[in-house]
Every structure is written in structure tokens, then in C-alpha cells.
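A.B. asks: Sequence below, structure please.
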Amino acid sequence: MESMQRFDTAASRKNGIASRTLVCRMAGAVGALGTFGVVGILGMAGAGWPGHAAAQAAGAEGSNFIYLVRPGDTLIGLAERFMDRPGRWRELQVLNKVEDPYRLPPGMRLRIPLAHIPVIDGTARVVFVTGQARADGRALQAGVELGEGARIETGAGATVTMELGDGSRVTLPPASTIEVRRLRAFSRTGLTDAVIGIGQGEVDSRVAPRGTGVGRFEIHTPSLVTGVRGTRFRVGTEDGASQSAVLEGKVQARSRRGQQAAVRAGYGISVSSAGMLAQPVTLLPAPVLAPLPRPLLGSHAVVSWSPVAHAVGYRVVVARDAVQTELLSSQTVSGAQATLQDLPEGDLYVGVSALDARQLGGAGTVMPFTVRLNPPAPFTLVPERDGTAYGETVTFTWAEVASAAQYELEVAADADFGQGLVQARDAAPMASQALAPGRWWWRVRSLDATGQPGPWGEPVAFAVEPSPPQPRLEDDGGDTLRIAWPATAAAAGTVQAYRLQMASDDGFTHIVSEVRSETSEARLPRPGSGIYFVRVAREGKPGVPPHFSAPQRIEVMQYVRDSQGQAIGAGGRLLNRGN
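C.D. replies: Okay, here's the model as predicted:
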């Protein structure tokens, strides 16, 4: 470039304006080969092709594109590069009050009217969708191409990310509506010329991530225009008021009343519903997150953090990428923790940022975590939820999982599995465990061939009670049968009641007699001679079916009786009529 400058100066002295114009065109052509760095954003320019300088695109202000002059730039070269006619360099000279069109001070902010920069149709492609989102009334899915004028809406729990031709990404959280008002690109430069209007909610923008610089990228709300000269910022609107938080780079904010302010990274600005632009304020610091389990076994988790002073709430997002453009979920909470739900398997990122009273969110803390959902947890079978197991030993059964090599069982006296914990591991989908009477919880998970576990299944609450008392027959030959059983201690202040049944079949489909007793015995009318079955159960809570003992087989006889109706015995035994 130095040799060009020297040649340009020499040529101008010898050959006049014609030779100078030729050299400026050569310089402009060389500059046109580079890519465009972002100025005032990350302090670095985009990478150009070897041997060529990168142009300095710095976004737009109002109706002008802003270009930062580099050594060797001339008005004629820049007009030929950016404008529809090279001869418009004179308009640039007047607009920018330039004395010598061939000597531009490096770093000068040169304004170029957007109206005179040729444009071509731009592109926007939907790269990520979750939940119910629509464009122009039609359901959205990844891969859809959007054009100028497209109207995008996200429902509750839905997010959308679209990518422009220069790699810029615009992410809509839930309950947001935008319109793509302009979608072009500056011809011969590849710079974006986009204007997006927010009708409701907010958008999060990551502009020119490839370091190509920004042509025009503006976010409009009813009360605020935010022009980008930065790479990461967020704009939202509600009830006519708007706010913008700058996370990286710098933006130019303009209210509908014409007030303007430059807002740099780490600051936010707001506009009232009346259109009054407030002074930029410092964004709240990022919260310090408590680590999540590594890996996270399950699709749900609770993330917590240290409270941030002056925060009125927190924005919590889960994304597939570290830069948080592909949102799986977004929520706002008032406390210092949030529940993450329906997490998919894989490497994910949770981001938390503090919100101030104006709903301006600062830079968030982003924490990576990994979700492991396989092998899946088995379906539990027995004991059932809120069921009852009887006896000193409880048998647990669950469904088999094809990808499981083993299973791990946990039983505890509390739902958090911290008290009275017992564990067992087996290749079979069942296990037995001795447990005392009381309330218990159990859960099971699968292990793969390497011994790595999947998530636990849902805890199942159940009760353990002693086995039902076993009835016995005491036949004194009278008109009734006396059935007795071991007594069971009742809770203080209560009476333990029992239910006794006698049937002609062991399935108790033909019940001969049934009585209720508050003692450990009962009498049943003597039936005809034959084989019968009896069983007894402790009565429990109202509405809960009783759990009966195993059927006991008894034989009932008719005895020889005297004139008073008493059974007659001989040789120490009662005389059966059938003998």
C-alpha cells in the first residue's frame, strides 16, 4: 500500500487527475478483495486474504453507512467500491467535509449514504426451532428459508434461531414476534443490510461472528432503534417501552424523538413508552453458578446460583451451543434457582443472567453440562405406587431393558434416599429385601455393559405391613364354628378390627359367610358337611380393600347330638353322622 501511495503522489504531480483516478481505482480494487473487520467490537479486524488489507465496516448510523478509513483509501476508490456510481465521490466529499479527496486521515469515520449503495437480495435460513413457532402463519422447522417481510412468532416454550448470509444469528425466545422489514446485502461487499422490527418480546443478536464487519443491522421497536456496531446485544419491548443490553461491542441507540446514545459492552439503555431515552446504565454482573452433577443422569435438574445485588429476576436459558443461539428453553425466575425440564441427551449449556428493575439483563454465566439418559430406567412393577407389601421380605420386580447389562436397586425410608438406604445390584429384573414395617421408597436404574449407569427411575412410595394373621378352626361340635387367629397390636387410641370370610372355593367366588370382629376370634354358622376355605384380614383405612391371609382349608362335619342338641362323643372324639 505504501508503494501505491508513493506512486499515486508521483503520478498526480506528473499526469494530473486522470492518473490519480486510475491509481485510486487500483487501490479500491485491491481493498475490495479483503474481508471486513469489526471496529470497536473485539479490537480485531476480520481475516482477509493474504497480502490484502481488510476493509473497515463499522455499521450504520441513521441513513448512512459508516466506514473507518484505512491508509491509502481515497474518496474515488471508496465510491467505486461501495456506491452505485464512481462519480458520487464528490457527494462523499461534501457530506464528509473532506478537503483533499486523495488524502483521507486513517481512522476517519466516513459516512456513505445507504441510498446510494447497491444491494442484492439477502438470505435468512432457520437453523434451529423448538416448540410451536410460526412464520406467516405456517409452522416453522429448521431449514426453512425466510424472505423480506416474513413475520415470525414463537409460542410459550418455543424458540427460533435464524442465520443471515454473513453468519449473523437472531434468536427469538418464547412469546416473541418479529418482522423482517429489510433483508438485503451490499453488493460486492457481502455486508449485511437488515432491519428487524420487534412487535412483542425480545431478540438476542450475534452479528457478524466471522469477523466480516457490519453493513446495516438494526433492531426496531415502537420506541427504539438500535443500530449495530457490535457483535452481541439484546433488545426487548413491552407495553411500548423498550430496552437494549449490549454484551459485546457497541451499538447506537436512537429513540423515536430523535435522542441518540452510543452504548458500549457492559451497559444497557431503555426508552419509556413516551419515547424518552434514558442514560446508559451498567449491567448487573454475572451470577456465580453452583456446579451440576457430571454427568447429569436424568432429563430434569435444578440449577442454583449466588444472588446478585439489585437483581429483581434472572433469565435462565438452556442451549445446544456455548454462545447461546440455539435455545432449548428460556425462562425468567425471581429466586436464585430454576428447574430445567425435558433436557435431551448430550452436551448442553445453561446460561444465567441477572435482570435489573428495567429488565436489562447483563452478561450471563454459561456453564457446560452433559445429560445422560441411556440406558433408560426400567418401568417399575411391584410394589406399585402407594401399594402395600406384606411380610418381612419384600420382592421388587421391574421390566427388562434391552440395553441393560445389570440393574441397581435402592430402597430408603425417605423420598430423598438418604435414610435407611439399602442397595442391591443384579442382572435379573427382580430383587428381594428384608424390610421392617413402615413407609418406604424404591427406585431402580439400568447399567450398560461397562457398568455406566443411566438415570434413576421415578421413586415409588409403598408401605410394608406384617403378614395377615393365619386363621385356625376350633370345632367344639356346636351350632357355630369358632375361628381364631393371632392378635395384632393396634395403634394407640384405635381398635384393630378384622374381617373373616368362609367360602366353598379357594378363590372365594362363593362366599358362605362373612363377619367382622374387633377381637382375634369370630364364630360362623355351621354349614353343611364338606370342604370349605377361610381367610382373615386386618381392616385398614376406609376405602382400602383388605389384604386377606392365604386361604386355609377346613373340613366341616355334622355330629350326632343328644336330646339337648349337644354333640355326642365316644373314645375321646365326636361322633360324625357320616360314620
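
A.B. asks: contacts and neighbour counts: CA atoms only from here.
C.D. replies: Noted.

A.B. asks: Show me what the top helix by length along the chain packs onto, helices and strands only.
C.D. replies: Taking DSSP state H as the criterion, the chain has its longest helix at helix 17-32. For helix 17-32, the helices and strands in contact under the criterion 3 or more CA pairs under 8 Å, 6 or more residues apart in numbering; DSSP states H and E are helix 2-15, helix 75-82.

A.B. asks: mind listing what's buried in the first one?
C.D. replies: Going by neighbour count (16 or more other CA atoms under 10 Å), the buried part of helix 2-15 is 5, 8-9, 11-12.

A.B. asks: correct me, but Gly143 touches Arg125?
C.D. replies: Yes: with contact defined as CA atoms under 8 Å, Gly143 counts as touching Arg125 (6.1 Å).

A.B. asks: To check against the first, give me the structure of this:
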Amino acid sequence: MKFQNFLKLNSVCPTKRWEDTSTFFLLTPHLIFQNILYVFLFFFFYLSPILSESKHQKIQPPEGDGITILVEKGQTLSIISKTYLDDPRKWKELLKSNQIDNPNLIIPGMKLWIPKSLGKKPLADIQRYTGKTEVLKISQKQTDWSGASVGEGLYAKDEVRTFKESEAQFLLLSGSRFEITENSHIIMEKGKSDTDPDELYLRRGRIRSIIQRKPSSNQRMFLLRTEAAVSEVKGTDFITEVDGSGNTTLSCYEGIVAVSAQNVTVNVGSGFATFVEKGKPPLKPFALPDPPKPKDE
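C.D. replies: Here you go, the predicted structure:
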């Protein structure tokens, strides 16, 4: 019941004026209670929403190393924690970092700070680059490409592209590293679980992958996808190239790479290569040519 309706209802039965002073004093407690009730209803219907709104406006994300996000409609604390912290159960830590005691104060449009120490770890870091190299941070819902920076973290769905006479080197969380040459485009991909291997998608260009071998010998170490094939490795040094038609060439220099396409898998050993035409199975591995020898003076 709104406050105006309450007043209207009570005006139907106005308080009777009493000439008798003793009777007037007998009604005084009733009048006091009625006034207190009016004050309570006024606070509940008018002041409470205003005070609540002012609390929301006072919440400001603290300064520090991390990222600031805007809460979207339909997002819960669990969803936000899953998206940015990789764990829906970390919502209490998220509130603590933002100095918020009441989870009900989280509303669409407000800012939340995700500290770097609390946030999920990047899949890879940019170690170095030369020439024009750009990054598209899909993980932060960016829609425009921006210049790369050394030490910048890359998360799932983030993209990197190089232009003419440029290259970039990356270090994966597992300790493996890879390099892309000019006119290349890669996309970071995360496995479905923590035990799944690191993943990269090479849209075009050339990439050299040097995979760190783990003590557990049979565990998949790395997964490289292209439009034509999937390469699965366990500690090796290999180069993958994707041409303008989406065809893939893989050359192995150390270890073994299992290349799959169209339900056919071939194992490419050290010193061998394979070619995968888009929409067809990989060719039988063939020997790589010997490296060119220096000319005699």
C-alpha cells in the first residue's frame, strides 16, 4: 500500500474532537502510535529507495593492477566469477576486492574491478615482437584491434595478427613457446578442462612451435588447429603453414606430430613433413630436404 493511499484510507475516519480533557489524554497514546506509523511508512516508501540508490552510487572500484568491467543485465556474481576468474565459487573474493559487503548491491551498469592477482592466468604472454603486430582482446569484449605490447597476456578467444615484415614470439603457461612470422593470424583457444592441452588456431600464415615436454610421457602437450587439419604433439619442434586456400603444410624437426584430417591420422617424425589439402586427408609423410650447405669460398 502506498503512503498516499494509506492517508486517504485514514481520512475516512477522522479523529473526533473531544471537549473532555481527560478523554483527550486517554487517546494520546493512540495518536502517538499513529504518528510513528506514518513516519515509518514515509521512510519505507520514499527514503529507503533513495538511500539504497545512493549506496550503489558510492561504490567505486579501487585503483590497482587489473581490469574494470561493467556488470551486464542478467549477469550474476557466479557468472562473472566464471567468466573472469575461471571459478564461479570465487564471487566472495571478488566482492572483497571491491570492498562490497552485500551481494545484493550488484546491479547492471555498475563497475567491478578484477585484480590481476585474483583473475585467471593468461594462456600465453607476448615475449617480443617486431614490426606491426596487433591484438584483438575478445576476452575483454573489445571490438577494435590495438597495438601489441611486450608482457601482454592473451586469454581464450584473443587474436593476434602480424603484417608485412613483422613477427612475434609468445610463451605459453606450460612453458612452451611459439613464433609467428609476417602476415600471420592466430587465435588462442582453451581446452574444455584444466587437463586438456594448450590450443592454438592458425587462421593463416606460418608458426613455429617449440613444445615443452612434461614428465608424464603420454599426456598430450599441445594442440594446433588449422582449417584443414589438427596437429597433436608431445614435446617437439615443428613448423606449420597455412596458405591462402586454407591448405596446411607441417614440417617436423624434433619429436613426433600426429596430424589428423577427414578421420585419417598420420604420424610425422623428425625430418619429415606432410601436406593437408582443405577437405582431404593428410598425405603420407615425406622427407624434408636437407638444409642448404654454405658455398665453398
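
A.B. asks: TM-score them against each other, please.
C.D. replies: Scored against TM-score structural alignment, normalised by the length of structure 2, the superposed chains reach a TM-score of 0.52; 168 aligned residues with a CA RMSD of 2.5 Å.

A.B. asks: and the corresponding residue of structure 1 for Ser166 of structure 2, what is it in contact with?
C.D. replies: Alignment note: Ser166 of structure 2 maps to Ala158 in structure 1; criterion TM-score structural alignment. Ala158 of structure 1 sits next to 129-133, 173-175, 329 when contact means CA atoms under 8 Å, 6 or more residues apart in numbering.

A.B. asks: can you tell me which of these stay in contact in structure 2?
C.D. replies: Shared with structure 2 under both residues aligned by TM-score structural alignment, their matches' CA atoms under 8 Å, the contacts from these are 129-133, 173-175.

A.B. asks: out of those, which is most surrounded?
C.D. replies: Neighbour counts for the kept ones among the contacts of Ala158 of structure 1 peak at Pro173, which has 28 neighbours (criterion: other CA atoms under 10 Å).

A.B. asks: For Val203 of structure 1, see how far away it is.
C.D. replies: 7 Å (CA to CA, to the nearest Å).

A.B. asks: distance of Val515 of structure 1 from Met502 of structure 1?
C.D. replies: Distance from Val515 of structure 1 to Met502 of structure 1, by CA to CA: 9 Å.

A.B. asks: Who has more neighbours out of these two?
C.D. replies: Met502 (24 against 13).

A.B. asks: What sits closest to the more buried one if chain neighbours are left out?
C.D. replies: Excluding the flanking residues, the one nearest Met502 of structure 1 by CA to CA, 6 or more residues apart in numbering is Val534, at 4.4 Å.

A.B. asks: Kindly report the same for Leu77 of structure 2.
C.D. replies: Trp91 (5.6 Å).

A.B. asks: next one: Gly165 of structure 1
C.D. replies: Distances taken as CA to CA, 6+ apart place Thr123 nearest to Gly165 of structure 1, at 5.4 Å, with adjacent residues excluded.

A.B. asks: In contact with that neighbour, which residues?
C.D. replies: 145-147, 164-165, 183-184.

A.B. asks: Specify the local secondary structure of Phe33 of structure 2.
C.D. replies: helix (DSSP: H, G, I helix; E, B strand; the rest coil).

A.B. asks: related to what we said a few turns ago, give me the distance between the residue nearest to Gly165 of structure 1 and Glu148 of structure 1.
C.D. replies: In terms of CA to CA, Thr123 of structure 1 sits 9 Å off from Glu148 of structure 1.

A.B. asks: Overlap of the contact sets of those two?
C.D. replies: Taking CA under 8 Å, 6+ apart as the contact rule, Thr123 of structure 1 and Glu148 both touch Leu183.

A.B. asks: Can you show me the helices along the stretch 51-200 of structure 2?
C.D. replies: 77-85, 91-97 (DSSP state H, counting those that start in this stretch).

A.B. asks: Pick the most deeply packed of these.
C.D. replies: Most buried of the helices of the stretch 51-200 of structure 2 by mean neighbour count (mean count of other CA atoms under 10 Å) is helix 77-85; its value is a mean of 18.

A.B. asks: can you tell me what part of structure 1 that helix aligns to?
C.D. replies: Using TM-score structural alignment, helix 77-85 of structure 2 finds no match anywhere in structure 1.

A.B. asks: quick one on the thing from earlier: could you single out the nearest of the buried residues of helix 2-15 of structure 1 to Gln423 of structure 1?
C.D. replies: Gln5 (81.2 Å; CA to CA).

A.B. asks: closest one to Gly235 of structure 2 among the helices of the stretch 51-200 of structure 2?
C.D. replies: Per CA to CA, nearest to Gly235 of structure 2 of the helices of the stretch 51-200 of structure 2: helix 77-85, 28.9 Å.

A.B. asks: could you say what helices and strands that closest one packs with?
C.D. replies: Secondary elements touching helix 77-85 of structure 2 (3+ CA pairs under 8 Å, 6+ apart): helix 91-97.

A.B. asks: out of Gly143 and Arg125 of structure 1, which sits in the busier spot?
C.D. replies: It is Arg125, of Gly143 of structure 1 and Arg125, that has more neighbours when counted by other CA under 10 Å, with 17 against 13.

A.B. asks: For the residue lying closest to the more buried one once chain neighbours are set aside, list the residues it contacts.
C.D. replies: Nearest-residue entry for Arg125 of structure 1: Glu145, 4.5 Å, with adjacent residues in sequence omitted and distances by CA to CA, 6+ apart. Residues in contact with Glu145 of structure 1 (CA under 8 Å, 6+ apart) are 123-126.
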